[in-house]
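Undergrad: Sequence first, predicted model second:
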Amino acid sequence: MDKEILDILKEMQSDMKSMQSDMKSMKSDMKSMQGDMKSMQGYIKLTQSDIKSIKITQEEHTQILRALEHKTDVISAEQENLKHEVLEIKGEVKSMRKDLSSVEIITANNRSDIAKLKAIG
């Protein structure tokens, strides 16, 4: 019976040594994990900084796009005004052409009347 107890104690001692070895290995793994976590925290901080930079750039681009849209609207409105002005000028030119034709006809009639008056006189 003493031998059985001794064998059991030896087995328990062996199991305890194995557990101690496992615990040392776990401590080492935990230290390694802590280092990895610190490294990840550093990457997270860099990523957050990059995200903030991207957001700022995106806001700047949004402001530029809004300014460009406004400028485009202004240009479109000016273009519409120019179209109306061109149509108005075109109408005035047509009217002037008609007036000029009338002046030419009246001038021709006046010459005819002058020629008649010279012939009578």
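TA: Perfect, thanks for sending it.

Undergrad: only C-alpha atoms for contact and neighbour calcs from this point on.
TA: Noted.

Undergrad: Stretch 82-102: which residues count as buried?
TA: Of the residues in stretch 82-102, none count as buried by neighbour count, 16 or more other Cα atoms under 10 Å.

Undergrad: where's that stretch relative to the chain centroid, distance-wise?
TA: 45 Å (Cα atoms, centre = their mean, to the nearest Å).

Undergrad: this is the other structure I want to compare:
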Amino acid sequence: MEKEVLDILKSMQQDMQAMKHEMKTMQQGMETMHQDINALKVEQQRANEKLDRIENKIDITYDQVARSAEDVISIKSDLNFVEEVTARNCNDIEKLRGIK
């Protein structure tokens, strides 16, 4: 009977050692996951910062394009005026040639 109890206790002790080992392995796995999660957070923060910089550059580019479009419209208007004046001048020159 005493031997059976000792065998049962040894078996329980072995089971407990195995469980301790498994728990230690799981704890190490959890620590690794925690480190991985922290690394992901850092990378996500860097990605967010890059996106913020890209958005800022897009805003600046949008403003520059809008100003360029305004300049193009102004230049077209000025060019139309020059064309009208040139046409009138050509007509005036023809009239003056006809007078001679």
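TA: Received it, and whenever you're ready, just let me know what you need. These figures come from a predicted structure and were not determined experimentally.

Undergrad: With both chains overlaid, what TM-score comes out?
TA: Overlay of the two chains. TM-score (TM-score structural alignment, normalised by the length of the second structure): 0.92; 100 aligned residues with a Cα RMSD of 1.2 Å.

Undergrad: What strand or helix carries the aligned partner of Gly35 of the first structure in the second structure?
TA: Gly35 of the first structure maps onto Gln14 of the second structure when the alignment is built from TM-score structural alignment. Of the helices and strands defined by DSSP states H and E, Gln14 of the second structure is found in helix 2-99.

Undergrad: ok, back up a step: neighbours around the match of Gly35 of the first structure, how many?
TA: 12 (other Cα atoms under 10 Å).

Undergrad: what's near enough to touch it?
TA: Shown in contact with Gln14 of the second structure (Cα atoms under 8 Å, 6 or more residues apart in numbering): no residues.

Undergrad: and what of the one 3 residues further on?
TA: Contacts were defined as Cα under 8 Å, 6+ apart; by that measure Gln17 of the second structure touches no other residue.

Undergrad: What is the equivalent residue in the second structure for Ile8 of the first structure?
TA: Counting by TM-score structural alignment, Ile8 of the first structure has no partner.

Undergrad: So Ile8 of the first structure versus Glu92 of the first structure, what's the distance?
TA: 120 Å (Cα to Cα, to the nearest Å).

Undergrad: for Lys55 of the first structure, same thing?
TA: 55 Å.

Undergrad: Glu60 of the first structure now?
TA: Computed as Cα to Cα, the Glu60 of the first structure to Glu92 of the first structure distance reads 48 Å.
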